[in-house]
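Engineer: Take this sequence and fold it.
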Amino acid sequence: MKEVKIGGVPEHFNLAWYLTLKNGEYKNEGINLRWHDYHGGTGAMCKALREGDIDIAVILTEGIIKDIIAGNPSKIVQTFVETPLIWGVHVAHHSKYKSVEDLKGTKAAISRYGSGSHLMAYINAQNNDWDLDKDLNFEVIKNLNGAVEGLTNRAADYFLWEKYTTKPIVDDGVFRRIGECPSPWPCFVIAVREEFIENDQNDLRTILNIINATTSEFKHIPSIDRMIANRYEQQLEDVQDWLTITEWSQEIIDEPTIMNVQKELRALDIIPEIVPYERLIHKLNP
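Structural biologist: As a prediction, this is how the structure comes out:
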C-alpha cells in the first residue's frame, strides 16, 4: 500500500479530510494517507514540504505562493477553500488597546516569518495606511498557545488568527477581538511536492477525487454543524455562521487570482518578483 503524508492545520476547515480518513476511503484505493497536524500553520508546512516530511499540504494561498517563489519545490494543484479567511485582530483581555488604529507601531505576534499571521499583519497595516517599515514589529510565538502566552505576558501586543478558531479564547476572556481582516483571495489551496506530482500522479488524482466528493456535499452532511462544534469546542451558532460564509472548491486556482495575490505581495515587498502562473501551478490531467 502506498504511503502518502499530508499536513494541515487542526481546524474545522479540514474536517472533510478527517471524515474521509475515518471512513477508510483512501485505503480502499490502496493509499495509506497519513495526516499530520501543523499547529504552527503555513510556515511550518512550507518547511515540511521543503524537507520532504510531507508530500501534500492544505495551506494558505499567500504563504505557499511566497515560499514557491523563494524556492520551495512544490506546486499548487487545486483551490481547497474558495472563500476568504476572516482573520480576527486580537489583543489580550487586559490590553489597553481598544481599536485596530491603536495598534499602529506596536508589536504583532506571529507564528513564524512567512506564516499567514506574518503576511496578514502586512495586509492589515496596508488597510490602515500604516508605514510598513516603521509601524510593523514582530515577535515569533510559534502557535496559538504561544500567542496566548505572548499576549498575556505582554511580549507582543496583538495577534491575527482565524476568527472562529480563536472565538473560544475570546469567549473565555483571554483575548479580545478588536477588528477583522479578511484575506483578499481564496484562503486555502492544496500544494504538492513536485517530486510526488512527477512520480505519483495517479495516487494524487485519486486523493483529490475522494476529498472533492466530500467537500462538494460537506454542508449537507447530517448534523455537520453539531459535529464541528463538538470536535473543535465551538459554539453551535458560531459554527452555523461559519458554514454560511464558507465555500469549498474542487477547481484549480485561476490565473487572475494568482496574479492578484502576487501583485499584493509584491506591493508589500513580501516577494521579490512576480512570476508566471505556470511556475506556481500544476494542472493535473483528467
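Engineer: From here on, just use CA atoms for contacts and neighbour counts.
Structural biologist: Noted.
Engineer: mind listing the strands in this structure by residue range?
Structural biologist: 2-8, 31-37, 56-60, 74-81, 86-92, 107-110, 137-140, 158-162, 175-182, 188-193 (DSSP state E).
Engineer: possible to save those strands as JSON lines with distance to Ser117?
Structural biologist: As requested, the strands of the chain are exported to JSON lines (distance: least, CA to CA, whole Å):
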{"stretch": "strand 2-8", "distance to Ser117": "15"}
{"stretch": "strand 31-37", "distance to Ser117": "17"}
{"stretch": "strand 56-60", "distance to Ser117": "10"}
{"stretch": "strand 74-81", "distance to Ser117": "18"}
{"stretch": "strand 86-92", "distance to Ser117": "9"}
{"stretch": "strand 107-110", "distance to Ser117": "5"}
{"stretch": "strand 137-140", "distance to Ser117": "10"}
{"stretch": "strand 158-162", "distance to Ser117": "5"}
{"stretch": "strand 175-182", "distance to Ser117": "11"}
{"stretch": "strand 188-193", "distance to Ser117": "14"}
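Engineer: do you know which of these lies nearest Ser99?
Structural biologist: Closest to Ser99 of the strands of the chain is strand 175-182 (CA to CA; 5.5 Å).
Engineer: now the angle from that closest one to strand 158-162?
Structural biologist: 60 degrees (axes from the mean of the first three to the mean of the last three CA atoms, to 10 degrees).
Engineer: Strand 175-182: how far from the chain's middle?
Structural biologist: 17 Å (CA atoms, centre = their mean, to the nearest Å).
Engineer: just stretch 120-137 next, same as before
Structural biologist: With CA atoms, centre = their mean as the basis, stretch 120-137 stands 20 Å off its chain's centre.
Engineer: So which bits of that stretch are buried?
Structural biologist: By 16 or more other CA atoms under 10 Å, the buried positions in stretch 120-137 come out as 120-125, 130, 132, 136-137.
Engineer: still on that earlier bit, and the strands of the chain: which comes nearest Gln234?
Structural biologist: strand 158-162 (13.2 Å).
Engineer: Can you give the contact residues for the closest one?
Structural biologist: The contact list for strand 158-162 (CA atoms under 8 Å, 6 or more residues apart in numbering) reads 85-92, 103, 106-110, 117, 120-121, 147, 151.
Engineer: Could you also give me the structure for this next sequence, so I can compare it with the first?
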Amino acid sequence: MKKFLIGGVPEHFNLPWYIALRDKKFQKEGINLRWKDYPGGTGQMVRALREKEIDMAVILTEGMVRDIINGNDSKIVQVFVKSPLLWGIHVAAASDYEEVGDLKGTKAAISRFGSGSHLMAFVNAENHDWDLKNDLKFKVIQDLDGALEGLPNGNGDYFMWEKFMTKPYVDNGTFRLVGESPTPWPSFVIAVRNDVLENESEAIKSILKAINGVTENFKNLEGIDEMIAKRYGQKIEDVREWLSLTEWSDRQLTSKELKNIQQKLVELDLIENKIQETSILHNF
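Structural biologist: A predicted model of the protein is given here:
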C-alpha cells in the first residue's frame, strides 16, 4: 500500500478529509494516506512542501500560487473549495478601533510572512485605497492561538482569519469583528510536490477521486451541521450559514482565475513576475 502524507489547517473546510479517512476511502484505493494538521496555515505548509515533510497540501490558493512562483517545486492539481474565503477583520474586544478605516497604519497580526493573513492584509489595504508601503505594518503571531493571546495584549492591532472559525471568539468577547474581506478567487486548492507527481501520478489521481467522492455529497450527509458545530465549537446557525456559502470542487483552476491571481500578486508587489500556467498547474 502506497504511503502519502497530506497537510492542512484543522478547520471545517477540511472535514471531508476526516470523513474519507474514517470511512477508509483511500485504503479502498490502495492508498495509506495520513493527515497532518498545520494550525499555522499557508506559510507553515509551503515550508513543509519545500522541505519534503509532506507530499501534498490543502492550502490557500493565493499563497500556493505565490510560493510556486517563488520557487516551491510543487504544482496545483485541483481546486478544493471553489467559493471565496470570507476573511473576518478582528480587533481585541477592548480596543478603541471601531471600523476598518481606523486600522490604517496600524499593525496587522499575521501567522507568517507569505501566509494568507499576510497576503489578505494587502488585498484589504488596496480595497480601502491605503498606501501599501506606508500604511501596512506587521506583527508575526504564528497562528490563531497566537492572535487570541497577542491582540488583547497589544501584539498587533488587527487580525484577519476565516470569519466562521473566529466567530466563537467574537461571541465570547475576545475579539470584535469590524469588517470582512472575501478573496476574489477560489479559496483552497490541492497542491502536490513535483517529484511525487512524477513518480506517483496514478496514486494522486486515486486520492483525488476518493476525496471528490466525499465532497460531492458532503452537504447532504445526515447530521453534518451538528457534527461541525460540535467538533469546531460553533453555533448551529453559524454552521448552517457557512454551509450555505461554501462550495467544494473537483476541477482545476481556470486560466482566467490564475491570470487574475497572478495579476493581483504583481499589483500588490507580492511577486515580481508572472510565470507560465504550466509551471503552476498540473493537468492529468
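Engineer: Can you tell me, leaving aside adjacent residues, what's nearest to Val4 of structure 1?
Structural biologist: Nearest residue to Val4 of structure 1, sequence neighbours excluded (CA to CA, 6 or more residues apart in numbering): Leu33, at 4.8 Å.
Engineer: and the one you found, how many neighbours does it have?
Structural biologist: Residue crowding around Leu33 of structure 1 was assessed by other CA atoms under 10 Å; the count is 19.
Engineer: which residues touch it?
Structural biologist: By CA under 8 Å, 6+ apart, the contact list for Leu33 of structure 1 reads 3-6, 21, 26-27.
Engineer: among those residues, which two are most distant?
Structural biologist: Ile6 and Lys27 (14.4 Å).
Engineer: Of those two, which one has the most company?
Structural biologist: Taking neighbours as other CA under 10 Å, Ile6 of structure 1 and Lys27 compare with Ile6 leading, 23 against 15.
Engineer: Excluding residues flanking it in the chain, which one is nearest that one?
Structural biologist: Closest residue to Ile6 of structure 1 apart from its sequence neighbours, by CA to CA, 6+ apart: Ile56 at 4.6 Å.
Engineer: go on, His118 of structure 1?
Structural biologist: His118 of structure 1 sits nearest to Ile110 (CA to CA, 6+ apart), 5.3 Å away.
Engineer: Can you give me the distance of the aligned residue in structure 2 for the one you found to His118 of structure 2?
Structural biologist: Counting by TM-score structural alignment, Ile110 of structure 1 lines up with Ile110 in structure 2. With the distance defined as CA to CA, to the nearest Å, Ile110 of structure 2 ends up 5 Å from His118 of structure 2.
Engineer: Just want to know which of these two has more residues nearby.
Structural biologist: Ile110 (30 against 23).
Engineer: Helices of the stretch 151-286 of structure 1, start to end?
Structural biologist: Assigned by DSSP state H, counting those that start in this stretch, the stretch 151-286 of structure 1 shows helices spanning 163-171, 194-199, 201-215, 224-231, 236-245, 255-267, 277-280.
Engineer: can I get those helices in JSON lines with distance to Lys98 of structure 1 and mean neighbour count?
Structural biologist: Below are those laid out as JSON lines (distance: least, CA to CA, whole Å; neighbours: other CA atoms under 10 Å):
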{"stretch": "helix 163-171", "distance to Lys98 of structure 1": "14", "mean neighbour count": "19"}
{"stretch": "helix 194-199", "distance to Lys98 of structure 1": "46", "mean neighbour count": "15"}
{"stretch": "helix 201-215", "distance to Lys98 of structure 1": "38", "mean neighbour count": "17"}
{"stretch": "helix 224-231", "distance to Lys98 of structure 1": "29", "mean neighbour count": "16"}
{"stretch": "helix 236-245", "distance to Lys98 of structure 1": "23", "mean neighbour count": "14"}
{"stretch": "helix 255-267", "distance to Lys98 of structure 1": "28", "mean neighbour count": "16"}
{"stretch": "helix 277-280", "distance to Lys98 of structure 1": "40", "mean neighbour count": "15"}
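Engineer: To Asp67 of structure 1, which of those helices lies closest?
Structural biologist: Nearest of the helices of the stretch 151-286 of structure 1 (CA to CA): helix 277-280, 9.9 Å.
Engineer: How about residues contacting that closest one?
Structural biologist: With contacts defined as CA under 8 Å, 6+ apart, helix 277-280 of structure 1 is touched by 65, 68-69, 74-76, 255, 258-259.
Engineer: export those to TSV and tack on distance to Thr166 of structure 1?
Structural biologist: Shown next, in TSV, are the contacts of helix 277-280 of structure 1 (distance: CA to CA, whole Å):
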residue	distance to Thr166 of structure 1
Ile65	25
Ile68	28
Ile69	30
Ser74	30
Lys75	30
Ile76	27
Glu255	32
Ile258	28
Met259	30
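Engineer: Out of those, which is nearest to Ile178 of structure 1?
Structural biologist: Once CA to CA is applied, the member of the contacts of helix 277-280 of structure 1 that ends up nearest Ile178 of structure 1 is Ile65, at 28.7 Å.
Engineer: from what I can see the match of Ile110 of structure 1 touches Leu136, true?
Structural biologist: No. Counting by CA atoms under 8 Å, Ile110 of structure 2 stays clear of Leu136, with 11.6 Å between them.
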